[in-house]
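Novice: Kindly return the folded structure for what I paste below:
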Amino acid sequence: MEHSRRSFLVSAAAALGLSGCSELSGFEPTSRRDSGATSGETTNPQAGGVGTDAPLTPSAGTETEPVQQEFSQATRERASEVGTAVRDSVVVLRDGNAGGTGWVVGEGEIVTNAHVADGSPTLSVETFDGATGTAERVGYHEDLRPDLALLETDLSVPPLSLGNVEDLSRGDPLVTVGHPGRLGQWIISLGRYLRVLDGIDWLLSTVPTQRGNSGGPLVTLDGDVVGVVSGSTTGPESSRPDFSRNETAYTEFPELAERTTSVPVDTLEASLSDWR
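Specialist: Below you'll find the model as predicted:
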C-alpha cells in the first residue's frame, strides 16, 4: 500500500513541477489516541479564475459517493502557483529524528499538530529560504483533541491568511505543502474537499499526504488556510473491500481508499484565541 500511495504522490508532485531533498519520520495520525482510524500522513472548481473541471457527483452526505479526481490544466496550474506562494510560509520542524510540517499564522507564530510538538517543548525550525532556528511550544492539546499546537520563533516568515470552511463545496480543489517522508520537502499536492465530520472534528479531503505532512496547511486556490493536515483514514468499515481467500499471490497488497484528515480552521481559531 505504501508503494502505490507513494507513486500517486510522486506523480502529483511531478505534475506540479516540484521536488524536495530530505526526509522526516515520526508521523503519528490524530486517530492514534481517539477514533480508531488507520495511520497515514498525507473551493469551487471555478475559484480564482481557473476554469471548469469535470462534473462532480452531488453529495447527499455520504462518504461512499464518488468524487471526480481529474483536474483541468488551468486548475493544476493555479494549484502550482498557490503552492509556490504558500511554501514561503511553510517550515520543517524537527525533534531529533522525529518531525513534521509547520506554517506561520502570525508574527513569529507557527502552527503544527500536537503530535508533532508533544515530544519536546523546543523544536528546530528550517524555512524555505534556508534559515534555521528554534521554536518554543506555547500551547498544545496533550490529548490530541484537537491535534493542534502553537510555537513561537524569532525567525521572520510571512504568515498565511485563514479562510472559512463554510465557503467550501464538496469537490472543491484544495492544496497542501509539506514534507512527505522520503519524497522530500516543500512538496505541493492537490486534491478535493469532501466534507467535515463534526463528531470527531475532521475535515476530509483527497489531497495526497504521507508521513511528514503532519501539521501542514490545507489551502484553497485563493491561498486561504481551511485546515491543518493531521493524518489519514480509510473510512467506515462498510466501505472496505474484503480480499480474503484470494487464489493468487500478491506482489503488492491492494490499496484501500484513504482520505486525508485535517483539523478545520474554525477549530484552530478557537485554540489560537486561548493560547495568544
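
Novice: from here on, contacts and neighbour counts on C-alpha atoms
Specialist: Will do.

Novice: Break down the protein into its helices, ranges please.
Specialist: 2-15, 73-86, 114-117, 265-275 (DSSP state H).

Novice: Another sequence for comparison is provided below:
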Amino acid sequence: MARSRRSVLASLAAAAGLSGCSGVVERLPDDGSALEERVRTAAEAAGDQVDGRDPPTEPFDEATRERASETGRQIRDSVVVLETDRRRGTGWAVGDGQIVTNAHVVLGAPSMSVETFDETTGTAERVGYYEDMRPDLALLETDVSVPTLSLGDSADLEYGDPLITVGHPGRLGKWLITLGRFYRRPRGIDWLLSTVPVQQGNSGGPLVTLDGDVVGVVSGSTTGGDRPDFSKNDTAFTELPETEGETTAVPEGTLEESLSEWR
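Specialist: Okay, here's the model as predicted:
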C-alpha cells in the first residue's frame, strides 16, 4: 500500500513516541510541552471515535504469565540496545544485518552503537528513516548478527489479547520483558494501543504476540524515576514503576510498507 495510507495525524503519533526514548524530548527543535499537548488532544479526539470501552484490566493467569516469560526469553536475543552518548533506544532484527527502531531514536544520529543480549557490541548505520516521523520508523544496518523476528498480522488482534515487548526502559535495566493486553486501533491515528508497560528507552522495541510474531513497533512510553536494575530478568513484568496511560505502537503493516521503500 502506498504512503498515502498514513494518517494526517501520524505526525502527532510520532510526537507521542518522542517520550519513549531516553533524553530525547528536551533536544527537539520544537517546544516539547507544546508537542505533548497536541498529542493529548489528538489522542482524546481519537478516543471519542471508538466504542467507549476502557483499557482491559483483567489479570493474567499463571499459564499466560509463564508463556509470556518464555516467549520473551526466546525473542530477546533478537533485541538490541541502540545508543549514542546522548540517548538510548531499542531495536530488533528484521533481516540479516538489519535493525528496526523508531525514527526519533536516530534523529541526528546517522550511526549508533549496538549491544546484543550476549553483550556483543558493534555499530549500526542509518539507511532509512522519516525525518518528519510519519511514521515513526527507521532501518539500520549493523555489523553484528542477531536472529530475525517474524512479522504477524495486527488485524487479527482482538480486545484483551496478551502482548509483550522486550526493551530497555529507562533506569530499570535492559532486556526487560513486559506483558499487557491489546486495547484498540483508534481511527485517524496509525497506532496500536495496548496496556503493555513501557518507559523511556523502550522506543523502537517489538510489540509481540505470545506466539512470538511482531505486530507493531513500540513508539510511545511514559517516564519513570530512579529504580533498581532489573536487567535480563527472566519473568514478564505486568507493571513498571510510575507508568500511566497506554502504550502506542506503529502497526506491522506500516513497517512492511516502509521496508519495501528502503530495501
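
Novice: Compare the helices of structure 1 and give me the one nearest residue 137 of structure 1.
Specialist: Closest to residue 137 of structure 1 of these is helix 114-117 (CA to CA; 7.1 Å).

Novice: counterpart of the closest one in structure 2, which residues?
Specialist: The aligned range for helix 114-117 of structure 1 in structure 2 is 103-106, by TM-score structural alignment.

Novice: That stretch vs structure 1, average distance?
Specialist: Overlaying structure 1 shows stretch 103-106 of structure 2 at a mean distance of 0.4 Å from the equivalent residues (mean CA distance after the TM-score superposition for structure 1).

Novice: which stretch among the helices of structure 1 comes nearest residue 168 of structure 1?
Specialist: Proximity to residue 168 of structure 1 (CA to CA) singles out helix 265-275 among the helices of structure 1, at 12.0 Å.

Novice: What range does that closest one cover in structure 2?
Specialist: Counting by TM-score structural alignment, helix 265-275 of structure 1 corresponds to 252-262 in structure 2.

Novice: Pull out the buried positions in that stretch.
Specialist: Buried residues in stretch 252-262 of structure 2, counted by 16 or more other CA atoms under 10 Å: 252-255, 258-259.

Novice: by contact count, what packs against the lengthiest strand in structure 1?
Specialist: For structure 1, the strand with the greatest residue count under DSSP state E is strand 187-197. Under the contact definition 3 or more CA pairs under 8 Å, 6 or more residues apart in numbering; DSSP states H and E, strand 187-197 of structure 1 sits against helix 2-15, helix 73-86, strand 173-178, strand 202-205.

Novice: How about that strand, which residues are buried there?
Specialist: Within strand 187-197 of structure 1, the residues scored as buried using 16+ other CA under 10 Å are 187-196.

Novice: now stretch 89-103 of structure 2
Specialist: Neighbour-count burial for stretch 89-103 of structure 2, counted by 16+ other CA under 10 Å, picks out 89-94, 97-103.

Novice: And for residue 54 of structure 2, the neighbour number?
Specialist: Counted with other CA atoms under 10 Å, residues neighbouring residue 54 of structure 2 total 9.

Novice: Show me what it lines up with in structure 1.
Specialist: Checking TM-score structural alignment: residue 54 of structure 2 goes with residue 65.

Novice: In structure 2, what stretch matches the longest strand of structure 1?
Specialist: Aligning strand 187-197 of structure 1 against structure 2 (TM-score structural alignment) gives residues 176-186.

Novice: Could you measure from the counterpart of residue 140 of structure 1 in structure 2 over to residue 137 of structure 2?
Specialist: Using TM-score structural alignment, the equivalent of residue 140 of structure 1 in structure 2 is residue 129. Separation of residue 129 of structure 2 from residue 137 of structure 2 (CA to CA, to the nearest Å) stands at 6 Å.
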